[in-house]
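Q: Predicted coordinates and the sequence they were generated for:
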Amino acid sequence: MYNSLNEKELKVKVEDLIRQFKSSLGVNLCDEIVHLKHIYSVVFESKIEVGPLKLLNLICEKNLEPVFMIVCIALRLFCTLPLTTWQRASMSQQCLNSLSLLAIEHIVASTLDFRDVIDEFANKNARKI
């Protein structure tokens, strides 16, 4: 959808988004999105606009995360919002915050050995029983 907007419309929508998520998104988001709009068809070799998850994956595949750092954070937030609203009834706020942090810090998370995490989780649950 952002490709079909002119720069003025795009900036207005991004500024609204920044106001709603000012603690997570910086003011440079607008510049990053405008830059992404200009290079999209050349870098991703397509004029077809893709959904947020596909766009996030394309940015990661091309190793452009350092260039579009705030865009990646915004896309991760967008991709997890439906989950968080659905899960809110059965999941604590602490767990949701942890999942959001894990999504944002995915580079650090990708270096973790999940076997240790799973073992620790299993041991804690085994003690509860």
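A: Looks like it came in fine. Numbers count the residues shown, from 1 in each chain.

Q: all contacts plus neighbour counts: C-alpha atoms, from now on.
A: Noted.

Q: in this structure, which residue is closest to the centre?
A: In the chain, the centroid-proximal residue (CA atoms, centre = their mean) is residue 76; its distance is 1.3 Å.

Q: residue contacts, that residue?
A: 53, 56, 103-104 (CA atoms under 8 Å, 6 or more residues apart in numbering).

Q: most surrounded residue in the residues you listed?
A: residue 56 (21 neighbours; other CA atoms under 10 Å).

Q: Who are the packing partners of the helix or strand hosting that residue?
A: Using DSSP states H and E, residue 56 maps to helix 52-61. If contacts are counted by 3 or more CA pairs under 8 Å, 6 or more residues apart in numbering; DSSP states H and E, helix 52-61 sits against helix 69-87.

Q: where's the residue nearest to residue 41 when sequence neighbours are not counted relative to residue 23, distance?
A: Sequence neighbours aside, residue 47 is the residue nearest to residue 41 in space, at 5.1 Å (criterion: CA to CA, 6 or more residues apart in numbering). Computed as CA to CA, to the nearest Å, the residue 47 to residue 23 distance reads 32 Å.

Q: about what we covered before: sec struct for the residue nearest to residue 41, please.
A: coil (DSSP: H, G, I helix; E, B strand; the rest coil).

Q: In addition, the following structure is provided for comparison:
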Amino acid sequence: MLIDVAIEKVKGLISFFEGYRETGFLEALQIAKEIALEMNIDATFRKRRKIKRKKQFDENPDDTNIAPQSAQESFRVNYFIRVVDQAISSLTRRFEQYEGYQKIFGFLFTSETLRSLDKDSLKSSCVNLEASLTKDKQSDIDANELFVELKSLQNFMPKENIGPVEILNFLKRHDCFPNASIAYRVLLTIPVTVALAERSFSKLKLLKSYMRTTMTQQRLNDLATIALESEVLEKIDYEDIIEDFISKNTARMRMFK
């Protein structure tokens, strides 16, 4: 999933939960009752015993006339709304993070967006991207060179609207856009979800255990890549890899003849 798609999906989720907060309780309650009945669980809220308290002499008489909340209303206010509000808050933070990425990389999302920029807007976007990719006064790209490359790319790309993956594949076939290639590679390596990072940590515990503490970083990286991309690995023809390995050394070729 790409960032622009994620922004649209998260925005739709926020809108859904905002409406669900106001109108979804009764529907959720009905579904919960049906599940409870299937599991032979009493589908009613427990009623708390009303505690009678002695009235103090300085209390306002109006305070004692306030009707207590029903068990259902108490559940809606103290549980349902809080859970939905927490979901909205989490999605809003994620949406703000995506918007930050959009401000930096938005002009690279599609070929149509890139072609729609005028000279000044494109120049400003390149300068902003260079500043974002700068650390210790060193940047991965040069804004002026990127501007020249993208300006040429606006007329050089296919006319149909394509996404960043297709644009990067197009750049790979034409090895004359180094800064643009780096910019699109950085864009496509930004994690849209945390699922991949969590999967990496889970695999790390299996690969580097207490019995393998002397494993080098290169070997660990290679094993992690194999473990994470196991589906791709299963499609590889090992015979071709073996033949390629043998062909790169004359001694091996004599050995395996």
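A: In hand now; what should we look at? In this text, all values refer to a predicted model and were calculated from it rather than measured experimentally.

Q: Superposed, how do the two chains score by TM?
A: The TM-score (TM-score structural alignment, normalised by the length of structure 1) is 0.54; 94 aligned residues with a CA RMSD of 3.3 Å.

Q: Tell me which residues of the helix holding residue 56 of structure 1 come out buried.
A: Buried positions in helix 52-61 of structure 1, judged by neighbour count with 16 or more other CA atoms under 10 Å: 52, 55-56, 58-59.

Q: could you dump those residues to a markdown table with distance to residue 84 of structure 1?
A: Shown next, in a markdown table, are the buried residues of helix 52-61 of structure 1 (distance: CA to CA, whole Å):
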| residue | distance to residue 84 of structure 1 |
| --- | --- |
| 52 | 16 |
| 55 | 20 |
| 56 | 19 |
| 58 | 24 |
| 59 | 23 |
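
Q: So which of those is the closest to residue 126 of structure 1?
A: For the buried residues of helix 52-61 of structure 1, the closest approach to residue 126 of structure 1 (CA to CA) belongs to residue 56, at 37.4 Å.

Q: Mind telling me what that closest one corresponds to in structure 2?
A: Counting by TM-score structural alignment, residue 56 of structure 1 corresponds to residue 168 in structure 2.

Q: Quick check, its match in contact with residue 182.
A: No - checked against CA atoms under 8 Å, the pair residue 168 of structure 2 and residue 182 is beyond contact range at 9.2 Å.

Q: ranges for the helices of the stretch 1-150 of structure 2?
A: 3-23, 25-38, 71-75, 81-105, 111-116, 119-132, 143-156 (DSSP state H, counting those that start in this stretch).

Q: Any idea which of these gets closest to residue 246 of structure 2?
A: Among the helices of the stretch 1-150 of structure 2, helix 143-156 sits nearest to residue 246 of structure 2 (CA to CA), with 40.7 Å.

Q: Could you check how far that closest one is from the centre of its chain?
A: Relative to its parent chain, helix 143-156 of structure 2 has a centroid offset of 29 Å by CA atoms, centre = their mean, to the nearest Å.

Q: got the buried residues for it?
A: Buried, per 16+ other CA under 10 Å, within helix 143-156 of structure 2: 143, 146-151, 153-154.

Q: Mind giving me the packing neighbours of that helix?
A: Going by 3+ CA pairs under 8 Å, 6+ apart, helix 143-156 of structure 2 lies up against helix 111-116, helix 119-132, helix 178-189.

Q: And the shortest one, what's buried?
A: The one in question is helix 111-116 of structure 2. 111-112, 114-115.
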